[in-house]
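> Structure here, sequence nowhere to be found:
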């Protein structure tokens, strides 16, 4: 049953680097927004904008009729949705659940089945675009679930993103995000190697970007992260630790599918080295440091 727009109460779980911006777009549109995150300090800006803090996921779930989650890892998703104090056990029938965390396709399918038993509608809707896309409401949103639920939630998803596509049934959004991360993993190696080559050759890497950024070599990482690499700005738009998590899911899923992914394996091994050296909370562009230490 459709929820009238003016009666939608948005519950948002997870207000980190991206979640905070994503939730803020609903506040600026005049929606009632309830928020929960493990560290209340991360929600202070949203509370100042008019969001209402909830002490427990269960409290948020019982009051919202659309619940969006953007947490860290699959075990967090499992706890938030399937735990005793989780969303599925406390949401009212007819509530729409949208998990925007990058997680396992099989977990998304399991959540869908459990939600259905409780007369809840579930979508897996991971995103791409990083902190910039979240801030500017220009995320790519890859959705898995039923057509009816997608059609009902598409207007809300489009408040956060400009490229919102239903990829298929439950889990299809997560599978699509794995394709995205596999592409990015090898592309990041290429970006780092290009900048390192430019420096070794005595070129100005910024001027090199002006040339290659308008040709066939262009990519989101080249446009948005290469300038940060050159400037030595390693602040996280997307954490290395979360990229490692995503690559691990992609490798596990690819293995289940019988697919070899040597580029992905190499990228993960380099990111693992960086994490072991204390860079897990840096942005993914900090991978350039691996190349710099080879000098």
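Structure's in. What do you need? Keep in mind it's a predicted model, so treat the numbers as computed, not measured. Numbers count the residues shown, from 1 in each chain.

> Only C-alpha atoms from now on, for both contacts and neighbour counts.
Noted.

> Do you have the strands of the stretch 51-200 of the chain handy? List them.
Using DSSP state E, counting those that start in this stretch, the strands assigned to the stretch 51-200 of the chain run over residues 52-53, 66-69, 96-99, 121-124, 127-128, 139-144, 161-168.

> Pick out the residue closest to the middle of this protein.
Against the mean C-alpha coordinate of the chain, by C-alpha atoms, centre = their mean, the closest residue is residue 127 at 4.6 Å.

> ok, and the closest non-adjacent residue to it?
residue 141 (4.6 Å; C-alpha to C-alpha, 6 or more residues apart in numbering).

> So the residue nearest to the centre of the chain sits against residue 102, correct?
Yes: shown here, residue 127 and residue 102 form a contact pair, counting by C-alpha atoms under 8 Å, at 7.5 Å.

> so what's in contact with the two at the same time?
The overlap between the contact sets of residue 127 and residue 102 (C-alpha atoms under 8 Å, 6 or more residues apart in numbering) consists of residue 177.

> Do a quick rundown of the helices in the stretch 101-250 of the chain.
For the stretch 101-250 of the chain, applying DSSP state H, counting those that start in this stretch gives helices covering 105-117, 130-135, 147-160, 172-200, 205-212, 220-224, 226-231, 240-257.

> alright, now check it against this:
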């Protein structure tokens, strides 16, 4: 029986916990590291080995996965003091599943390659639910042979796994995904606000439109949460804003106008100013409710 590659996982946040657990369930030897050490205890109890640093984790792993918040975090855990680059062996593979700048991804890959360490960028979509269920969409950039090497690990975490081209292509595609996500969130918010004002039964309206041309993952999964005034995050406003910022920076570099995405960035900013950055990205509707003086779902709860 072929020996499975040893996997290291860095970043046990809202997405990383479920992803790491599914790797463990798939039978891969797993070592974990998180900046907040207490988050390692739960997975350690399930059989994962806790590491003392990203470099220590990398030294004991063949495939090293990072899933952290932003570009500086990725740079720190991979290139910083005690980072992956200082422990990884030649021939090992680093997979960054965070959402960061495509340009930064290429710079990191270049520095790793100087030490004969491979890299894939493989950002994800599907929310915390997808991370827990192992149904994420995974968008991969990098060498095709390394993609094939990593595929069994990807299959433990996701269902839609696509190799998109050279390093950085995964991150660019993830930014495409985020333009669509926030666009769907705004369309859903406007539609539910309109339905509320028009006196329509909101639950029945959701059922009526979800199966047609207007249906979307956002509508089916986050629409019911809005009606229940449930703002628990599959993805927080703060993280969504970070991704929109990356989109707008890259669009500016490319000379591409994105007026709708820029507007959504400003609407989310009003919610952050109210201290709501920890809520789910579907709370975008609160920005429109504030403009209209209407709360969606309130009367429908008692219907």
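Sure, I can see it. Since we're looking at a predicted model, the values are computed, not measured.

> could I get the helices of the stretch 101-250 of structure 1 as JSON lines with mean neighbour count and distance to residue 28 of structure 1?
Converted to JSON lines, those look like this (neighbours: other C-alpha atoms under 10 Å; distance: least, C-alpha to C-alpha, whole Å):
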{"stretch": "helix 105-117", "mean neighbour count": "20", "distance to residue 28 of structure 1": "29"}
{"stretch": "helix 130-135", "mean neighbour count": "20", "distance to residue 28 of structure 1": "12"}
{"stretch": "helix 147-160", "mean neighbour count": "17", "distance to residue 28 of structure 1": "10"}
{"stretch": "helix 172-200", "mean neighbour count": "20", "distance to residue 28 of structure 1": "27"}
{"stretch": "helix 205-212", "mean neighbour count": "15", "distance to residue 28 of structure 1": "36"}
{"stretch": "helix 220-224", "mean neighbour count": "17", "distance to residue 28 of structure 1": "26"}
{"stretch": "helix 226-231", "mean neighbour count": "18", "distance to residue 28 of structure 1": "29"}
{"stretch": "helix 240-257", "mean neighbour count": "18", "distance to residue 28 of structure 1": "28"}
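
> could I get the ones you listed as a markdown table with distance to residue 86 of structure 1?
As requested, the helices of the stretch 101-250 of structure 1 are arranged in a markdown table below (distance: least, C-alpha to C-alpha, whole Å):
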| stretch | distance to residue 86 of structure 1 |
| --- | --- |
| helix 105-117 | 11 |
| helix 130-135 | 26 |
| helix 147-160 | 21 |
| helix 172-200 | 21 |
| helix 205-212 | 47 |
| helix 220-224 | 36 |
| helix 226-231 | 38 |
| helix 240-257 | 22 |
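
> Go through the ones you listed and name the closest to residue 72 of structure 1.
Distances from residue 72 of structure 1 to each of those were compared by C-alpha to C-alpha, and the smallest falls on helix 240-257, at 7.2 Å.

> and the angle from the helix or strand following that closest one to helix 172-200?
Taking DSSP states H and E as the definition, the helix or strand that follows helix 240-257 of structure 1 towards the C-terminus is helix 262-274. Taking axes from the mean of the first three to the mean of the last three C-alpha atoms, to 10 degrees, one finds helix 262-274 of structure 1 and helix 172-200 inclined to each other by 70 degrees.

> Pull up the aligned stretch in structure 2 for helix 262-274 of structure 1.
Helix 262-274 of structure 1 falls opposite residues 259-271 of structure 2 when the two are matched by TM-score structural alignment.

> likewise stretch 75-91 of structure 1?
For stretch 75-91 of structure 1, the matching stretch in structure 2 spans residues 72-88, with TM-score structural alignment as the criterion.

> circling back: identify whichever of the helices of the stretch 101-250 of structure 1 lies nearest to residue 97 of structure 1.
helix 105-117 (8.3 Å).

> what range in structure 2 matches the closest one?
The alignment of helix 105-117 of structure 1 onto structure 2 (TM-score structural alignment) spans residues 102-114.

> Brilliant, that's me finished.
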